[in-house]
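**Student:** Only the shape, not the letters, is given here:
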């Protein structure tokens, strides 16, 4: 990635660490770290989950793959899902947690709790 502001669509796998690092730099470049307390990030995350919920609010059941959705509707969904993910990653980071490791541990705990 030549320009840090570019986000090529061809990237298939992006690590949580890369997203965390990019978010930290983005906030640092703008002097926003002072506003990124765990509480503030949680409230921003909740707001974004609300925006995500609004997309589905009146649609009833939705088929996997969203076959009846327009390209614009899918793009809006991508944006809101991304907002939720990015705030979640930032929240974990400012709390000093490794979100990837925590998620893998939780999957193992769920497998023990809900055996096949």
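**Tutor:** Arrived safely, thanks for sending. From a predicted model like this one, the values you see are computed outputs, not experimental measurements.

**Student:** switch to C-alpha atoms for all contacts and neighbour counts from now on
**Tutor:** Will do.

**Student:** Could you identify the helix or strand that succeeds the helix or strand hosting residue 20?
**Tutor:** Secondary structure from DSSP states H and E places residue 20 in helix 16-30. The first helix or strand that comes after helix 16-30 along the chain, using DSSP H and E, is helix 38-56.

**Student:** next SSE after that next one?
**Tutor:** Helix 38-56 is succeeded, C-terminally, by helix 71-94 (DSSP H and E).

**Student:** Identify the residues contacting that next one?
**Tutor:** 16, 19-20, 23-24, 36-38, 41-42, 44-45, 48-49, 51-52, 55, 66, 98-99 (Cα atoms under 8 Å, 6 or more residues apart in numbering).

**Student:** Run the angle between it and helix 16-30 for me.
**Tutor:** 80 degrees (axes from the mean of the first three to the mean of the last three Cα atoms, to 10 degrees).

**Student:** structure B:
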């Protein structure tokens, strides 16, 4: 067993899922990693990310990564969100890339370019 998680060499979501699975197993945390608990933790981390951007103007939020301190906090929160999302998908047996690809295909159908370009209107057939 290791004290530190293995570094991720950029091999993709599946590699990260394996690192997270091993991290949880080494600590006997899989008993706590139920879909409900992971979804709640994910929601909490998204809330922490939102808190970092909450009172910024749109322009300030677009430039947040230029500030070393604020940018580091945003990066850390996005890391937490990614960790819980990948772990939740792994526990549920969901291929994240396929789920996103499927959702994008559905969105392309619901929001054809000729009707949606430049509009933030919600699709009627949600």
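**Tutor:** It's in. Keep in mind that what you see is a predicted model, and the values were worked out from it rather than measured.

**Student:** related to what we said a few turns ago, equivalent range in the second structure for the helix holding residue 20 of the first structure?
**Tutor:** Counting by TM-score structural alignment, helix 16-30 of the first structure pairs with residues 13-27 of the second structure.

**Student:** same deal with stretch 92-102 of the first structure?
**Tutor:** By TM-score structural alignment, stretch 92-102 of the first structure lines up with residues 89-99 in the second structure.

**Student:** end to end, how far does that stretch reach?
**Tutor:** This stretch, stretch 89-99 of the second structure, spans 10 Å end to end (Cα to Cα, to the nearest Å).

**Student:** Buried residues, it. List them.
**Tutor:** For stretch 89-99 of the second structure, the neighbour count (16 or more other Cα atoms under 10 Å) marks 89-91, 96 as buried.

**Student:** Tell me which two of the residues you listed sit farthest apart.
**Tutor:** 91 and 96 (11.6 Å; Cα to Cα).

**Student:** Spatially central residue for the first structure, please.
**Tutor:** When Cα atoms, centre = their mean is applied to the first structure, the residue found nearest the centroid is residue 85 (0.6 Å).

**Student:** Distance-wise, check that one relative to residue 91 of the first structure.
**Tutor:** Taken as Cα to Cα, the span from residue 85 of the first structure to residue 91 of the first structure is 10 Å.

**Student:** before we move on, what about residue 29 of the first structure?
**Tutor:** Per Cα to Cα, residue 29 of the first structure is found 18 Å from residue 91 of the first structure.

**Student:** how about residue 41 of the second structure, what's its match in the first structure?
**Tutor:** With TM-score structural alignment as the criterion, residue 41 of the second structure matches residue 44.

**Student:** ok, so what distance separates that match from residue 30 of the first structure?
**Tutor:** 17 Å.

**Student:** neighbour-wise, which of the two wins?
**Tutor:** For residue 44 of the first structure and residue 30, the more surrounded residue by other Cα atoms under 10 Å is residue 44, and the numbers stand at 18 against 8.
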